[in-house]
Structure formats: C-alpha cells, structure tokens
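> Sequence first, then the predicted structure, then my questions.
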Amino acid sequence: MTSTTIDSPRTPAGSAKRRGVNWEKWGWIYMRVSGVVLLVLIFGHLFVNLMVGEGVKAIDFAFVGGKWSDPFWKVWDTLMLWLAMIHGGNGMRTIVNDYARSPRLRKVLVGAIAASVVVLILLGTLVVFTFDPCPVVPADQAHLLPSFCPAP
C-alpha cells in the first residue's frame, strides 16, 4: 500500500519556485487600490458637477471651460481618466484570460484591449490639457465664441 501526500493549497504549482515579478498579484492589488481611489475621485467629481452651485442645469461649455482653467481640476480629471481606463482594461484582460480558450485568440484580444486603453488615455489626456474655451478665430467668426471670451 502506497501513501500519497497532497500539497497544501497555498503551495506554489510545480516543484520550482517562479522567479520574477508576479504580474497577476500586482494587477489584483492595483484593482483594489485604484477602485478605492476611483470612488473618491468619481464621487468628488459628481458632487462638484451636480450638487455645488446650480446643479446639473449649470453644466455647459462655459462650466467645463471654467473648471479646466484650474490646474487642480485638470489633474483631478486626468487622474480619474487614467485610473478608470487602466482599471477597466485590467478587468477586461481578466475576463479574456478566464474565458478565451485559444492562446492565440487570448493574445489578440488582450492586445486589442491594451491598444484601446492606450489610445483612449492619450486622446483623453490631449483633450484635457489642450482644451481652450477661447480659441483664436478670425474676426468674421467671432460670433461663434462663447459669451465670456473677449472679442478678437
């Protein structure tokens, strides 16, 4: 009669320990930390936009222009954009890893998710930091500017 020993559930798979960075662990930690930070950022964003001042009826082009004239709100909104996009992309990557059976399909889908996240982060950051509510326009188009912009 032979006896079989079952390893503890917390024993690493395989006989040799893996070396290097455990990306799954850091992804898991990132999801928890970014989720908590996002709660603060999103509820702060909603409070300022919907409850302070005149509420939702005050949100228009001028409101955004005024808000983004302050570097604090540019950083706030950019941080919210980056954390949300990376958080969502990491969540989608986890879903793909769980359900895509083919390694090739998994690689294609994760690559598409990564590309989408990078493009959206770049475009969103570009919008936040290049937004100008009073662009330079020819004199014949001055009527297109918001009322708070000085006439050319």
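Arrived safely, thanks for sending.

> Could you use CA atoms for every contact and neighbour count after this?
Fine.

> where do the helices sit along the chain?
23-46, 61-67, 71-99, 103-130 (DSSP state H).

> among those helices, which is the most enclosed?
Counting by mean count of other CA atoms under 10 Å, helix 71-99 has the highest mean neighbour count of the helices of the chain, with a mean of 16.

> tell me which strands and helices that one is in contact with?
Contacts defined by 3 or more CA pairs under 8 Å, 6 or more residues apart in numbering; DSSP states H and E place helix 71-99 against helix 23-46, helix 103-130.

> distance between it and the chain's centre?
Distance of helix 71-99 from its chain centroid, counting by CA atoms, centre = their mean, to the nearest Å, is 3 Å.

> still on that earlier bit, which one of the helices of the chain lies closest to residue 144?
Each of the helices of the chain was scored for nearness to residue 144 using CA to CA, and the closest is helix 61-67 (12.6 Å).

> So what touches that closest one?
Contact partners of helix 61-67, identified using CA atoms under 8 Å, 6 or more residues apart in numbering, comprise 73-74, 131-133, 146, 148.

> and the comparison structure, right after this:
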Amino acid sequence: MTSLEIESPRSPYTRRKTTRSNYELYGWIFMRASGVLLLVLIFGHLFVNLMTGDGVHSIDFAFVGGKWANPFWQVWDLLMLWLAMLHGTNGVRTVINDYASKDGTRLVLKALLYFACVVVVVLGTLVIFTFNPCPPNAPAELLSQTVCFPS
C-alpha cells in the first residue's frame, strides 16, 4: 500500500504497544463513578445556591462566607472541585491519547494538562480552607451579619 492509499476499514487493528496494567480500565471505572458522584454534588450545590432562600439574588460575598464557615460545605465544595478536575483531566488525557499521534506531542500536552490540574486543585483547596469570611477593614455591609457579627 502506498502512502496515498486509505487503509481498508476491514483491516485488523494494531496496537501501538502492549501494556500489562489495568490503568485504562481503572480510568474508565473512575470516570463512571466520579460522574455519578459529581451529579449528586453539582445538583446539591445548585439546589442550595439557587432554590433555597432568595435564590440567585442572595449569592454574594456574605453568602459564600457564611457557607464556607461550615466545614460540611467546605468538604462538599472540595470534593466537587477535586472530582471535577480529576474527571476532566482524565477525559482530556483520553482525548490526547486518541488524537495526538506523535509521542513527543502527547508527552508535552499531557505534562501541560497535569500541571494545570495540579495548579487548579492546589489553589482551589487553598481558597476553600484559607477563606476568611470576615476580612479586616472590609465594609460591614458586605460581610455576613451572622458569621462576622453574631448577636
């Protein structure tokens, strides 16, 4: 076959290399499990933020400050962040493996992907756990009255 001919669709598939691990199987299972858990986390997040209280009109700095003063919501948002980033990273990794034909290109793209994932997870985790709902010198009308000025 010359380089201008299209390979027959009935020709046997040849793998690039053989692997002896179940890494792709575990990645596939992770995508299904994390997808189901993300549905629960995201719809719970949307319900609490949009359907309770005044809905979207109540979301402001004080709302987030009051929410993240509770460790339950910190862990909820942390799980949502980690699972979303790992789920998305695994999906993009699969796309890179499928469409990047050169080993060097695949290596660079996946290195950038993993770097971006680590940066977002680390910074997001820091924001969730170091968030101060009552920053000094902040205007009182922006702060949560129940968290910063308990009666």
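Now that the structure is in, tell me what you want to look at. Just so it is clear, the model here is predicted, and its values are computed rather than measured.

> Overlay them and tell me the TM-score.
Aligned and superposed, the two chains score 0.80 in TM-score terms (TM-score structural alignment, normalised by the length of structure 2); 131 aligned residues with a CA RMSD of 2.0 Å.

> Make JSON lines from the helices of structure 1 and add distance to residue 142 of structure 1 to it.
Shown next, in JSON lines, are the helices of structure 1 (distance: least, CA to CA, whole Å):
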{"stretch": "helix 23-46", "distance to residue 142 of structure 1": "32"}
{"stretch": "helix 61-67", "distance to residue 142 of structure 1": "16"}
{"stretch": "helix 71-99", "distance to residue 142 of structure 1": "27"}
{"stretch": "helix 103-130", "distance to residue 142 of structure 1": "20"}
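
> and the closest residue to residue 85 of structure 2 other than its chain neighbours, what is it in contact with?
Among residues not flanking residue 85 of structure 2 along the chain, residue 117 sits closest, at 6.4 Å (CA to CA, 6 or more residues apart in numbering). By CA under 8 Å, 6+ apart, the residues touching residue 117 of structure 2 are 85-86, 89.

> Could you single out the nearest of the contacts of helix 61-67 of structure 1 to residue 111 of structure 1?
Nearest member of the contacts of helix 61-67 of structure 1 to residue 111 of structure 1, counting by CA to CA, is residue 74, at 29.0 Å.

> For burial, what's the neighbour tally of the closest residue to the closest one other than its chain neighbours?
In this structure, residue 74 of structure 1 finds its nearest non-sequential neighbour in residue 68, 5.5 Å apart by CA to CA, 6+ apart. Counted with other CA atoms under 10 Å, the neighbours of residue 68 of structure 1 add up to 21.

> Per the alignment, residue 68 of structure 1 pairs with which residue of structure 2?
Using TM-score structural alignment as the criterion, the counterpart of residue 68 of structure 1 in structure 2 is residue 68.

> Residue 146 of structure 1 now?
In structure 2, residue 146 of structure 1 lands on residue 142 (TM-score structural alignment).

> In contact with that match: list those residues for me.
61-62 are the contacts of residue 142 of structure 2 under CA under 8 Å, 6+ apart.

> where does it sit relative to residue 69 of structure 2, distance-wise?
Here the criterion is CA to CA, to the nearest Å. By it, residue 142 of structure 2 lies 15 Å from residue 69 of structure 2.
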